[in-house]
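# Provide a 3D model corresponding to the input given below.
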Amino acid sequence: MAHSSPVTDPAHDILRAQRRALDAIFNPRSIALIGASEEPGKVGRTLLEHLLASGRPVYAVNPYTPRVLGHATYPRIGAIGQPVDLAVIATPAATVPQIVAECGAAGVGGAVIISAGFREVGPAGAALEQEVLQAARQSGVRLIGPNSLGVIRPPTGLNASFARAAARSGSVAFLSQSGALGAAVLDWSQNENVGFSAFVSVGSLLDIGWGDLIDYFGDDPHTGSILLYMESVGDARALLSAARAVALAKPIIVLKPGRTPGALRAAASHTGALVGPDEVIDAALRRTGVLRVERIGELFAMAEVLAKQPRPRGPRLTIVTNAGGPGVMAADALLQHGGELAPLSAATLERLNAVLPAPWSHANPIDVLGDARAERYARVFEIALADPDSDGLLAILTPQDMTEPQATAEALAAQARGAKRPVLASWMGGPSIAAGEAILNQANIPTFPYPDMAARLFTYMWHSTRALRALYETPMAVDDPADRAERDAAARLIAAARQAGRAALDEAETRQVLAAYGIASVATRSAADEAAAVAAATELGYPVVLKLRVPAELHKTELDAVRLNLPDAAAVRRAMGELRAVAAARLPDRPFAGVLVQPMLNDGYELLLGSTVDEQFGPVLLFGAGGTLVELLDDRAVGLPPLTTTLARRLIERTRIAAALRGVRGRPPIELARLEELLVRFSQLVAEQPALREIDLNPLLARWTPGADPPLVVLDARLLLHPPTLPDEQLPRPAIRPYPRQYITQLQLRDGTPVTVRPIRPEDEPLLVQFHHTLSERSVFLRYFAPMALDTRIAHERLTRMCFIDYDREMALVAELTAPDGARRIIAVARMIRLRGQPVAEYAGLVSDQYQGHGLGTAMLELLIRIARAEGIRRIVAQVLPENRPMQRVFQKLGFRLKHDWSEGVVHATLDLDDAQQSSGAPL
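I've put the predicted structure just below:
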């Protein structure tokens, strides 16, 4: 048998220090302040006062004075002679590189650089900043800043900042790239009674970035939600990787200014002109389940709402109000932001009619009228919360003569207790509603002064739920054979074109590349003269289209270089003459290159499918309505590669043309499943061929004719290339790591049975369910160190975490058999999880009972060791039960060191790859 379990022992010496690499900053045992001052009004004095109040040992460093605030100083950090976890640096910018190097030599783990005067002052400051980074990397010191307001950890009493206002203790980690905004938020939080698990002014994000911080506070027991004020993205892949790992467990809410679009840039493709950077940020955050809000107040309000209320199952909100105007305001905000008014069923209307006066609104919003007392409100709340067609409730109260704000709040609190859908409230007014508002807050019902804000926050909750659901909804498998010959040939073709200095692929090359990814192009013939054009048109069948052959970077329609719907040979000859004249007038320096002849297809919707490169997030995808008016139609959705069928469906649904694709005005729907598959294949093309700078498939015709073959066909395409002066290693990479096909391996069991070992995919969830049915209770016990019921093992929530992995963070291999009837089975799983930010990985493996003893577990661990080397892993660790002798022998065979921990009843296995010999790669 070949089983092991991930490391779970927090006392394990090898891993303990690695897991919390940023503890030196956020939970330091001792602190040094470099730049301590006694002068009132100086940053160095404020910092020292705050640090001394933390109760930790604090060492003041100042070479120019022997004492500061009654405390002895040290001339430099190396003279302290005691261990220091955190250094807070508040000295002139020019001194910082040397100070960081001295911190490293003194064994300091982390530093917060308060000092300003770096990249924000120009090129000289930017160069100085790089010196600081180099010193930190060489010495192993992790940095917050520079140009930081500091770090505050209220639950532990740490205040390493010069902020004037204190921070209350709470569950919100607030990470701000603006020190001034952060200081204002701290002031505001005092009046609003907002508490923080951490306040971090990130400064320039020189070293520690968003990804590091999200990882850290994702594991922090004091933190319930993570809020970001973000001005720049930094390391996009690290940000998205961390957010994807944390967002399912803790809300991550982002305020990112800069939504106002600038002028469309000049671009050689429709896609390049249409995709703005803010749209890409939206798409990236949505892809990881992060919620983006528009206002600073919404940032903290959403943290409160998500902490107090369940997420909605859908977009439908029931609004209950005692005044028509506020109800309309809420409804408008709801609909404008993508929510829906919950429909009132006949049964619900009947129940409402029984408890409400005849003049009530008889619709949602439910206007209970201005004379509504608490009892009437209570009955309506009960009916609304029982309605299965509603996903949430917003209660609005305005103070009128008959209104009972306090009693109504008590009624709402009673009805909301135990509700499985979110309940929000807007108690409008001043002192007269304060007592009722307090009752609601005590009952964990968020209250808002205005109903439109409450409705808008409900839509944010729904968008967040929907995004997370899409991320972990099991997609359909898209046929993708392991044979890579066609795609490898496409890569060679692209490389040759770049080496030749060409800016784009020609028509034939474009069709070949698209075909390698299963994307059909319309039948096309080249013709150099009238006779050849007529012959091609006769072969293809009338009517036809003629297109002037022009360089791919030029738009044919803008050159008037297309002639449509030519019904016969005479029309083809006339069109040929017209296109010769166009070429002579519009392209006088180029010889006439002939035309392309294609059949005229007009039985479908013209779509645009494209890609371009974003400076921060790399390749991005665009889908929407296509054709010659694509910029004017402005119907598009942006996403990141790679896609699954589920993500492709969500991309389609964000466009207006999606409604037509489902069938409209008597036309049948197109084959949406085929369109989803095409988007998946296109995303693979974008992710796997980084030398493609921009792609335009416009129009991509989605045909409504039943039985049309193919149902989706590219009528025109352009594939533009990165210049050959850009080295391959500098080509843009996807912000989300694509499927690592290079690790697909073919093996044979000892009895000759062929097995494919490949990285796991989201589509594998059904196969994993079958796999768990093949395991005995003993195999399960040896793997998990305890019994685990089958229902628990195959729960969707659990298996999605097994299948939807970030290949930068972990690598899971499955061994797959294919039966003679084509059915596939998973017979083994092996996984290694990288410790965050460290070259250490934990291993776990499990083999189906029927295939234990065939050497499969050994082979898969050996493959993981090779992958670990390729991925920069330097150590693999695991745990195994003492009675699992077969796995211990496998570990020993492959060079692991074993150490028995009798107190914990486990055996620790460790493999240092720097010391181990290269794996032999021998077959099973």
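# for the rest of this, base every contact and every neighbour count on C-alpha atoms.
Will do.
# which parts of the stretch 401-550 of the chain are helices?
405-416, 434-442, 451-471, 485-499, 507-516, 530-540 (DSSP state H, counting those that start in this stretch).
# by contact count, what packs against the second one?
What it means is helix 434-442. helix 405-416 (3 or more CA pairs under 8 Å, 6 or more residues apart in numbering; DSSP states H and E).
# okay, the angle between the helix it packs on and helix 434-442?
20 degrees (axes from the mean of the first three to the mean of the last three CA atoms, to 10 degrees).
# how much space separates residue 588 from residue 502?
Separation of residue 588 from residue 502 (CA to CA, to the nearest Å) stands at 20 Å.
# which one's more surrounded, the two?
A direct count of neighbours by other CA atoms under 10 Å for residue 588 and residue 502 places residue 502 higher, at 16 against 11.
# next one: that one from residue 613, what distance?
18 Å.
# what sits against residue 908?
Applying CA atoms under 8 Å, 6 or more residues apart in numbering to residue 908 gives the contacts 877, 878, 879, 880, 897, 898, 899, 900, 901.
# try residue 296
Counting by CA under 8 Å, 6+ apart, residue 296 has contacts residue 255.
# quick one: it from residue 189, how far?
12 Å.
# and for these two, which residues touch both?
With CA under 8 Å, 6+ apart as the test, residue 296 and residue 189 reach no residue in common.
# quick one: the helices in the stretch 101-250 of the chain?
Per DSSP H, counting those that start in this stretch, the stretch 101-250 of the chain carries helices over the ranges 123-139, 179-192, 210-219, 236-246.
# just the buried ones from the contacts of residue 908, in PyMOL syntax?
The buried residues among these can be selected in PyMOL (16 or more other CA atoms under 10 Å) with this line:
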select buried, resi 877+878+879+880+898
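# quick one: mark the members of the contacts of residue 908 that sit in helices.
Of these, none are assigned to helices by DSSP state H.
# show me what contacts residue 67?
residue 73.
# wait, residue 432 touches residue 400, no?
No: taking contacts as CA atoms under 8 Å, residue 432 lies outside contact range of residue 400: 10.1 Å.
# and this one, please, so the two structures can be compared:
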Amino acid sequence: ILGDADPDRYAKSIEVALKDKNSDGLLAILTPQAMTDPTKTARRFVEILQGNPPKKPILASWMGGDGITPGEQILNNSKIFTLPFPDTAAHVFNYMWQYTYNLQGLYETPYLPSDEDENAPNRQRVQRMLEAAKAEGRTLLTEYESKQLLEAYGIPTVTTRIANNEDEAIALADKIGYPVVLKLNSTTITHKADVGGVRLLLQDADTVRKAFQAIQSSVKEKVGAQHFQGVTVQPMLKMSQGDYELIVGSSLDPQFGPVLLFGTGGALVEVFKDSALGLPPLNTTLARRMMEQTKIYQALQGVRGQDSVDIEALEKLLVRFSLLVAEQPWIKEMDINPLLASSEHLIALDARVVLHEAETQTLPKPAISPYPLQYVQPWTLPDGKEIVIRPIRPEDEPLVRKFHEPLSQESVYLRYFHLMSLTSRVAHDRLSRLCFIDYDREIALVADYQDSETGEHEILGIARLSQLHGLNEAEFAMIVSDRYQHQGLGTELLSRLINIGKKHGLSRISANILPENWPMQRVSEKVGFQLHRIAPDMITAEILLDDG
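Below is the predicted model:
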């Protein structure tokens, strides 16, 4: 609008902009001109919004010092956020978009990798490695040990073998195939290159022998012979166009506990400083969001005719790395640098793991509770079907949707106290919040049956325990598929919720039950609940856990 615009023209322009479906927000800017009335314009602005409540964010920038203060006050009193400069408002819009985008990411349904069940982490192997290092009084794992730890969680690493002398190094190089890399093997030195502990592109036995001697001599001269425990022999992987060096790491934040890092890696990681942070544990969606915050992500998708890196495989790797961080509290710091990424492979070329001191009394906890594996247990139905009762996870949303489809109206009414349409029950906004839960405050157990022939999963029942805010009490709710009612599944699910409540130190668990829901009343009494009629149309089931 022109500089001579009066309040009515401003109001009309705002009205048109609010109706424009091509915009997601409105910023009204006023700069005092000869014909401008900032105060009256503000009043007309407010009147337009009162008659047409906005469905998009509204910002205003009334510029001009003291002369616009009355108009600015009118806008603020009407809950219209004002800013002194329009560029600041543009930043605010950007922050609002980022916030919305992050929320959408949290509740976007992640996928469950198809090989998740077959490639479960070898946690016992990791436990043995960490216990052995602590028993020796060490806080630093060797590169070889660090890679073994990563492999136990399904993270691919370059072939790495230990050689204690020159002849062993040559024999391993002959077996691996030239060219090879020799690196210092040490339980005390973390940055091998700083002490001359890395030799690249070794083409034959003679260069391997000389490299072994050079590493041994350099370490002895710079830090002492006691820091040399042989070398590792690895194949020399050539970088080609379309290959990228990444870094994946974790460190401790004094407030948030373990924090993840992803970004551009290699020798210049401190120069580029292209990285993003996240909190473990991740799922595939959160892993993607983390990658999207970096500059390298655009290149990973393929540029200048190069093939894209296997983004899905990279998501899986980040999920597994985050699980390792969340499940192993003795790990203080850890990084993979570089992680070689291309369209054909993802492979950790070097790794470093630092542990807490053995005498550490209190280990840091993740800000987000990891998946509670301790509650994953098998169970057998009366007909012989083997199922697994486990906590729900965000990836279960498609299974929960299928679970709701065949439920009878009676089952729905008894669970929700009113008839609820299938469309409402399976809406993404609803299911995403039911599946993506904070395990510190809520546990939902699902009865998971996997067909041995097709491999397809089916949820047979869901039981939920939700802690009441500010109280040491919780409420339970449960629903079982019509086909599997009256088979003891509800009793088993409720019994497990009671045990979980005891482990969490709850004092009381309760639930409201409709009088006509006699199966739930019977199950509740069977596992120890007391029933109380609190109204003609409502019964409360209650169990006290103080006495264990």
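# TM-score for these two?
Scored by TM-score structural alignment, normalised by the length of the second structure, the superposition of the two chains gives a TM-score of 0.91; 541 aligned residues with a CA RMSD of 2.5 Å.
# mind putting the helices of the stretch 101-250 of the first structure into a markdown table with distance to residue 513 of the first structure and mean neighbour count?
A markdown table is the format used below for the helices of the stretch 101-250 of the first structure (distance: least, CA to CA, whole Å; neighbours: other CA atoms under 10 Å):
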| stretch | distance to residue 513 of the first structure | mean neighbour count |
| --- | --- | --- |
| helix 123-139 | 41 | 17 |
| helix 179-192 | 49 | 16 |
| helix 210-219 | 35 | 21 |
| helix 236-246 | 27 | 23 |
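# trace residue 383 of the second structure over to the first structure, please.
Aligned counterpart of residue 383 of the second structure in the first structure: residue 751 (TM-score structural alignment).
# what's the helix or strand for that match?
Using DSSP states H and E, residue 751 of the first structure sits within no helix or strand.
# returning to what we had before: looking at the contacts of residue 908 of the first structure, which are in strands?
Those of the contacts of residue 908 of the first structure mapping onto strands are 877, 878, 879, 880, 897, 898, 899, 900, 901, per DSSP state E.
# the first one -> the second structure?
Counting by TM-score structural alignment, residue 877 of the first structure corresponds to residue 510 in the second structure.
# the residue nearest to residue 407 of the first structure when sequence neighbours are not counted - how many residues pack around it?
Leaving aside its chain neighbours, residue 407 of the first structure sits nearest to residue 374 (5.6 Å; criterion: CA to CA, 6 or more residues apart in numbering). By other CA under 10 Å, the residues close to residue 374 of the first structure number 19.
# try residue 857 of the first structure
26.
# trace it over to the second structure, please.
So, by TM-score structural alignment, residue 857 of the first structure is matched to residue 490.
# list the contacts of that match.
461, 478, 479, 480, 523.
# in helices only, show me these.
residue 523.
# of the contacts of residue 490 of the second structure, which belong to strands?
Members of the contacts of residue 490 of the second structure lying in strands (criterion: DSSP E): 461, 478, 479, 480.
# how about the nearest residue to the alignment partner in the first structure of the first one, chain neighbours excluded?
In this case it means residue 461 of the second structure. Using TM-score structural alignment, the equivalent of residue 461 of the second structure in the first structure is residue 828. Excluding the flanking residues, the one nearest residue 828 of the first structure by CA to CA, 6+ apart is residue 847, at 4.2 Å.
# that neighbour: neighbouring residues, count only.
Residues within reach of residue 847 of the first structure, counting by other CA under 10 Å, total 28.
# residue 194 of the second structure now?
Neighbour tally, residue 194 of the second structure, other CA under 10 Å: 12.
# and for residue 504 of the second structure?
13.
# list the contacts of the closest residue to residue 698 of the first structure other than its chain neighbours.
Nearest non-adjacent residue to residue 698 of the first structure, counting by CA to CA, 6+ apart: residue 608, 4.8 Å away. Neighbouring residues of residue 608 of the first structure by CA under 8 Å, 6+ apart: 622, 623, 624, 625, 626, 627, 630, 696, 697, 698, 699, 700.
# what's the distance between the fourth one and residue 701 of the first structure?
Which is residue 625 of the first structure. 10 Å.
# between those two, which contacts overlap?
Contacts common to residue 625 of the first structure and residue 701, judged by CA under 8 Å, 6+ apart, are 606, 607.
# which strand or helix spans the residue in the second structure that residue 683 of the first structure lines up against?
When the second structure is aligned by TM-score structural alignment, residue 683 of the first structure is paired with residue 322. Using DSSP H and E, the element containing residue 322 of the second structure is helix 311-327.
# mean distance, that helix to its aligned residues in the first structure?
Compared with the first structure after fitting, helix 311-327 of the second structure deviates on average by 1.0 Å (mean CA distance after the TM-score superposition for the first structure).
# which SSE is immediately downstream of that helix?
strand 331-341.
# what range in the first structure matches the next helix or strand after that following strand?
With elements assigned by DSSP H and E, the helix or strand that comes after strand 331-341 of the second structure is strand 346-348. Aligning strand 346-348 of the second structure against the first structure (TM-score structural alignment) gives residues 712-714.
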